[in-house]
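S.K.: make a model of this:
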Amino acid sequence: MDENIVWHNYAISKSQRSEQKKHKPAILWFTGFSGSGKSTVANALESALNQLGVHTYLLDGDNVRHGLCKDLSFTDEDRVENIRRVGETAKLMVDAGLVVLTAFISPFQSERDMVRNLVED
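M.R.: This is a model prediction of the structure:
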């Protein structure tokens, strides 16, 4: 990475954002085969959480492929990059204090572990 790119610390901490929203941020990762109901279940859960006052956002695999990841194909390499991008996006949303629901095929354990490690940092 370029040495001119530095991490900036923010005046508002993750814990302050969490306290403001009155819930702990998290990622709920729904995975499974195409057509298995990931998006349907995630959408229903998001609706229920929203009614409870939880600040949520749903990242859906098909929707993300229309924008953030529209340049990617379905090769193993691009599937990994797709999940990496989603993981980075979800991490930003968790840092903002949201409960992020994701619905992705994500066939490789290694990529799910990558996201888990990314968020734990």
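S.K.: CA only for contacts and neighbour counts going forward, please
M.R.: Fine.
S.K.: list the helices and strands the strand or helix carrying Leu28 packs on?
M.R.: Assessed by DSSP states H and E, Leu28 sits inside strand 26-31. Packing partners of strand 26-31 (3 or more C-alpha pairs under 8 Å, 6 or more residues apart in numbering; DSSP states H and E): helix 38-51, helix 76-95, strand 99-104.
S.K.: now it: how far from the chain's centre is it?
M.R.: 7 Å (C-alpha atoms, centre = their mean, to the nearest Å).
S.K.: just to revisit the earlier point, ranking the helices and strands packed on strand 26-31 by burial, who's on top?
M.R.: Of all those, strand 99-104 has the most neighbours on average by mean count of other C-alpha atoms under 10 Å, namely a mean of 23.
S.K.: hmm, who's touching it?
M.R.: Applying C-alpha atoms under 8 Å, 6 or more residues apart in numbering, the set of residues contacting strand 99-104 from outside is 24-32, 38-39, 42, 46, 54-61, 90, 93-94.
S.K.: may I see the buried residues of the strand holding Leu28?
M.R.: For strand 26-31, the neighbour count (16 or more other C-alpha atoms under 10 Å) marks Ala26, Ile27, Trp29, Phe30, Thr31 as buried.
S.K.: didn't the second one look like it was pressed against Val94?
M.R.: Spelled out, that is Ile27. Yes. Ile27 lies in contact with Val94 (C-alpha atoms under 8 Å); the separation is 7.1 Å.
S.K.: one more sequence to fold, the one below, so I can look at both together:
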Amino acid sequence: MEITSREAHAVNEEKSGGIVIWLTGMSGAGKSTIARALVARLQTFGCQATMLDGDVLRTGLNSDLGFSDEERTENLRRVAHVAALFSGEGFAAVTATISPEPEHRANARRIVGEANFVEIFVDTPPAICEQRDPKGLYRRARRGEIPQFTGVGSPYHPPLRPDLTVRTHGNSVEYCVDDIVRYLVQARRFGSKLAQIDTTARKRA
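M.R.: Coordinates of the predicted model:
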């Protein structure tokens, strides 16, 4: 995407304002792919942006946690606190976690603070998520190797009132990222004086 001088100036003007962009959705929905592309887009504008991937954090910071209800809640509590630290330093922290329960997302919003939190539902039909299965997790869950796997042994409860919903099925990654950037600008969620960014609408995949 070609960045205009107006876009770069508009985002640079407010890059000191931090935000947490919390992507929620089922495994295989496209959260990590969208998060990486969004971080790259914001960095192109000159923003400080970073991605916090739930799977990656589980191999390090949260490697002591399993997948019981209590441990999932603790995992997401830690993710929210790390995201809040980045936000406090002026970063756009883009998280990619399943966060299947409404209380998980509500708790993250409380930790970060309403003014700096954006909940985005990556809405992809469960059948499509399982068909994609990029990490082979659904296959393992169907074989009984991953108990309580969200979408197989444990339910995913979609947000009823997310700040934004993006649909990956039938839409390109860039199309979804455009939707998110457009929301941040129009809702004035990334800096109080952020000027209008002329995002070019992307074609559907």
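S.K.: please state their TM-score.
M.R.: The TM-score (TM-score structural alignment, normalised by the length of the first structure) is 0.79; 103 aligned residues with a C-alpha RMSD of 1.8 Å.
S.K.: rewinding a little: want to throw the buried residues of strand 26-31 of the first structure into CSV with distance to Asn82 of the first structure?
M.R.: Listed next are the buried residues of strand 26-31 of the first structure as CSV, based on distance: C-alpha to C-alpha, whole Å:
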residue, distance to Asn82 of the first structure
Ala26, 20
Ile27, 16
Trp29, 14
Phe30, 15
Thr31, 14
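S.K.: and those, which is closest to Ser106 of the first structure?
M.R.: Nearest to Ser106 of the first structure among the buried residues of strand 26-31 of the first structure, counting by C-alpha to C-alpha, is Thr31 at 6.2 Å.
S.K.: residues contacting the alignment partner in the second structure of that closest one?
M.R.: Under the alignment (TM-score structural alignment), Thr31 of the first structure maps onto Thr24 of the second structure. Taking C-alpha under 8 Å, 6+ apart, we find Thr24 of the second structure in contact with Lys31, Ala96, Thr97, Ile98, Ser99, Pro100, Glu119, Ile120, Phe121, Val122.
S.K.: swap in 7 Å and give it another go.
M.R.: Ala96, Thr97, Ile98, Ser99, Ile120, Phe121, Val122 (C-alpha atoms under 7 Å, 6 or more residues apart in numbering).
S.K.: looking at the first structure, which of these hold up?
M.R.: Contacts from these that recur in the first structure, judged by both residues aligned by TM-score structural alignment, their matches' C-alpha atoms under 7 Å, are Ala96, Thr97, Ile98, Ser99.
S.K.: so what corresponds to the last one in the first structure?
M.R.: Right, the one you point to is Ser99 of the second structure. By TM-score structural alignment, Ser99 of the second structure lines up with Ser106.
S.K.: and the helices and strands packed on strand 26-31 of the first structure as TSV, adding distance to Asp121 of the first structure?
M.R.: Listed next are those as TSV, based on distance: least, C-alpha to C-alpha, whole Å:
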stretch	distance to Asp121 of the first structure
helix 38-51	25
helix 76-95	10
strand 99-104	17
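S.K.: so for Leu118 of the first structure, which of the ones you listed sits nearest?
M.R.: helix 76-95 (7.3 Å).
S.K.: hmm, back to that, out of the contacts of Thr24 of the second structure, which comes closest to Leu164 of the second structure?
M.R.: Ile120 (4.9 Å).
S.K.: so which bit of the first structure is the helix or strand encompassing that closest one matched to?
M.R.: Assigning secondary structure by DSSP H and E places Ile120 of the second structure in strand 117-123. Mapping strand 117-123 of the second structure onto the first structure (TM-score structural alignment) gives no aligned residues.
S.K.: next: stretch 141-154 of the second structure.
M.R.: Using TM-score structural alignment, stretch 141-154 of the second structure pairs with nothing in the first structure.
S.K.: before we move on, back to that, quick one: closest of the helices and strands packed on strand 26-31 of the first structure to Arg17 of the first structure.
M.R.: Between those, helix 76-95 lies closest to Arg17 of the first structure; by C-alpha to C-alpha that is 8.0 Å.
S.K.: ok, average deviation of the closest one from the second structure?
M.R.: Here the mean offset of helix 76-95 of the first structure against the second structure after fitting is 0.6 Å, by mean C-alpha distance after the TM-score superposition for the first structure.
S.K.: quick one: map Val173 of the second structure onto the first structure.
M.R.: Checking with TM-score structural alignment, Val173 of the second structure has no match.
S.K.: could you check how many residues crowd around Val173 of the second structure?
M.R.: A count of nearby residues for Val173 of the second structure, using other C-alpha atoms under 10 Å, gives 24.
S.K.: swap in the one 3 residues further on?
M.R.: By the other C-alpha under 10 Å criterion, the neighbourhood of Cys176 of the second structure contains 22 residues.
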